[in-house]
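Trainee: could you work out the structure for the sequence below:
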Amino acid sequence: MEIKNNFNLIRVVLSIFVVLSHSYPVAGLPEPTYFYMSAGMLAVHGFFAISGYLITRSFERSPRVLSFAWNRLLRIAPGLVVAYLFSKFAYKAFDGYAGNPLVLLNASLWTLPWEMLCYVAVGLVGVVGALNRNTFPALYCSLWFIFIMHLGDDGRLFYFVTAMLMMFLTGAFIALAEHRLSVPKAALAAVFVMLVVFTQTGIDALSALVKVADFAYGPKFPIGGIRQALYVAALSFIFIYLSVYAVRVPFFKDDISYGVYVYAWPVQEIVVKLMADHGLAPGGLSVFLLSMPPIVLLSWISWRLIEKPALGMKKLLAIRKTQVTHQIRS
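Mentor: This is a model prediction of the structure:
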């Protein structure tokens, strides 16, 4: 099945959600949440779900570990290195953001090592022959069982990181099992699950159901953990539906989402610094509106001059391998 290219659009929207969400803490204000979920965290989960789908598809197309690693490196490293250097330069140029409420070099980058860990996991699972339609569903169910057994864990690592990894895992599962799934129907069901998770009426109904169907003599699953499990199970189907099955939007050919993500924080720090230096009180919405134009410009430059040319080097490894093979045969 040919993938409809709504991925760029959805990822741009998600990256804007991250910028909006971060505009508040960088201004010294509490990050807005709805039922304990911020727009930024929702967006990050969406990124991981989409990444799980696309990276798995990528390994299916090119199941050689070396080429897979090379392609992933080209997508992540060049833009990341330049964005990091920009972050360092901005930090020094603007006096270490002295006086800003929250001073960090680039807070958005914390998710990237976890995403790269997911790439490594895809490569390892592929090497052992488990990244296929027959074997992976069993692995997926096993990991879900482990996840459910830890629903009572309220640690930050489990709450923030494990959910991201499960989103990636579910995206990978959809990529391998969608020939047996009706993703549109699953996405519709996922919308109803979201209504349960993110409405007080739904939570009350879920609490009543859990109370009636409590496990005899066993540990009680906290309602918060059950909500998280339902949310993790459902969200990936919604984003994959929007990216693959929804009506195609015929623009957003430039993939600026990565640039928006990695340049947003230093730009926001600069905006807060400049506002304070001019006697203006930074607010979440004002920081967002003032930050977006330079963020989009930097992201577009990054895509055109760094990321896209780097992706054009994907064929170098294949060409080199062909040359070596030809030399051996000759």
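Trainee: could you use CA atoms for every contact and neighbour count after this?
Mentor: Will do.
Trainee: how about the strands in the stretch 1-150 of the chain?
Mentor: With DSSP state E, counting those that start in this stretch as the criterion, the stretch 1-150 of the chain has strands at 33-34, 37-38.
Trainee: winner for burial among the ones you listed?
Mentor: Mean neighbour count (mean count of other C-alpha atoms under 10 Å) peaks for strand 37-38 among those, with a mean of 14.
Trainee: quick one on the thing from earlier: adding distance to residue 157, write the strands of the stretch 1-150 of the chain out as JSON lines.
Mentor: Formatted as JSON lines, the strands of the stretch 1-150 of the chain follow (distance: least, C-alpha to C-alpha, whole Å):
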{"stretch": "strand 33-34", "distance to residue 157": "19"}
{"stretch": "strand 37-38", "distance to residue 157": "16"}
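Trainee: residue 328: which of the ones you listed is closest?
Mentor: strand 37-38 (56.2 Å; C-alpha to C-alpha).
Trainee: residue 46: how many residues sit nearby?
Mentor: 26 (other C-alpha atoms under 10 Å).
Trainee: residues in contact with it?
Mentor: Going by C-alpha atoms under 8 Å, 6 or more residues apart in numbering, residue 46 touches 14, 167, 235-236, 239.
Trainee: next up, for comparison:
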Amino acid sequence: MDQHRNSLNALRLLFAGAVIVSHAWLLGNYGPEPALFGINLGRAGVMGFFAISGYLITLSAQHSRSVSEYALARFARIYPALIAASIAVAFVAAPIGAILTGGSYDLGGAFAFLGAALALTIGFLGPPHIGTSLLGNYDADTWNGPLWTLSWEALCYVIIAIVVMAARRRTDAGRASLGAVVLFVAVTSQITVRLQGGVITSIVDVAMPLMAFFLAGSVLAHFRERIPVGLVPIILASAAAWALLASGLGSVLAPLPLSYLVLCAGSLRPFARIGARYDISYGVYIYGWPIQQLLAALHVPATMPPLGYAALTLVAVWPLGFLSCVLVEQPAQRWRRAWTARRNARQPQLIAD
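Mentor: From the prediction side, this is the model:
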């Protein structure tokens, strides 16, 4: 895949929009959301996100000169925008929500939410309440639901760092490829055990399939030079994914063919210009839910169907995604590149000394 001319940013924006559309059914209290093989649009979008992340983060780890350079790249990518969004929710959206719903705003709860968001513990411990600032909303507890996925994505970052960097220390790149495959098999095996034990109920059981998609993307990154891309492989992968989903084993075995299809779609160039200059997908993803909650506090879902509610959310969240990109994410990336360049420029001198 051409790392400079691909449609991965366009796909991520599509997936972020899919998550917002999916959440409209829940937050608008429209009833059961349509799903295919038990996978709704939002879950499919997050799976796509994790597949792309697994591929790109593995490449980032392979290209990083050190653990610190890799860690800084990951920090600069997710943390500055997360800080801004968490502050906006805790100290702007929640007070507005309390006014709109007639609930109460709790400053201590706001700081607890901010701490949990920045510590990336929401995916493990759940989100703290900010008083009753969502009083009357169908989901009266959660101000930013998608943040739970960042906890698990960060865990995947650590796993990839260990696999790639540990193999590099042993000067054997093949060990990293083997390690990625072993981890993928281990995760999918655990999913099988849990599925056989009964209905999926815990957050771990929901998160493990996402980790499987992340690791599937990582496996594809390790073997990218050997994996063919063409009409026949795409047809075979599509047939395999459909058959596995229909059999009920989609969570266990489908991540690899589905991730392959996602990355094949990402390799197409017609949509390469979307997000090339302004990648707003992350901002859309982390601001979508709070906007939907505010619209729900205004009783918007009672006045329109779910797709109308979702469309209004997408219109409202686009400026926030753009501002996050221009004012937070891009400056953070420029700082990271400048710091890395200065550090790498000093290294030869340090060695010479």
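Trainee: what does the TM-score come to for these two?
Mentor: After superposition, the two chains reach a TM-score (TM-score structural alignment, normalised by the length of the first structure) of 0.84; 303 aligned residues with a C-alpha RMSD of 2.3 Å.
Trainee: what about the contacts of residue 46 of the first structure, which are in helices?
Mentor: 14, 167, 235-236, 239 (DSSP state H).
Trainee: report the buried members of these.
Mentor: Buried members of these, scored by 16 or more other C-alpha atoms under 10 Å, are 14, 167, 235-236, 239.
Trainee: for those, give me a markdown table that also has distance to residue 60 of the first structure.
Mentor: Output for those, formatted as a markdown table (distance: C-alpha to C-alpha, whole Å):
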| residue | distance to residue 60 of the first structure |
| --- | --- |
| 14 | 26 |
| 167 | 19 |
| 235 | 23 |
| 236 | 20 |
| 239 | 21 |
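Trainee: buried stuff in stretch 90-100 of the second structure?
Mentor: Buried residues in stretch 90-100 of the second structure, defined by neighbour count with 16+ other C-alpha under 10 Å: 90-91, 93-100.
Trainee: how about stretch 208-221 of the second structure?
Mentor: Buried residues in stretch 208-221 of the second structure, counting neighbours by 16+ other C-alpha under 10 Å, are found at 208-221.
Trainee: turn the buried residues of stretch 90-100 of the second structure into CSV, including distance to residue 297 of the second structure.
Mentor: As requested, these are exported to CSV (distance: C-alpha to C-alpha, whole Å):
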residue, distance to residue 297 of the second structure
90, 16
91, 17
93, 11
94, 11
95, 12
96, 10
97, 7
98, 9
99, 9
100, 6
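Trainee: let me know the closest of those to residue 156 of the second structure.
Mentor: Within those, distances to residue 156 of the second structure taken as C-alpha to C-alpha reach their minimum at residue 90, with 26.7 Å.
Trainee: where does the residue nearest to the closest one when sequence neighbours are not counted land in three-state SS?
Mentor: Computed as C-alpha to C-alpha, 6 or more residues apart in numbering, the closest residue to residue 90 of the second structure that is not its neighbour in sequence is residue 110, at 4.8 Å. Following DSSP: H, G, I helix; E, B strand; the rest coil, residue 110 of the second structure is assigned to helix.
Trainee: now swap in the one 4 residues further on and tell me
Mentor: Taking three-state DSSP as the rule, one finds residue 114 of the second structure in the helix state.
Trainee: which ones are touching it?
Mentor: Neighbours of residue 114 of the second structure in contact, by C-alpha under 8 Å, 6+ apart: 86-87, 90.
Trainee: just checking, what packs against the helix or strand hosting residue 232 of the first structure?
Mentor: Taking DSSP states H and E as the definition, residue 232 of the first structure sits inside helix 223-240. Contact here means 3 or more C-alpha pairs under 8 Å, 6 or more residues apart in numbering; DSSP states H and E; on that basis helix 223-240 of the first structure packs against helix 39-61, helix 163-177, helix 183-197, helix 200-212.
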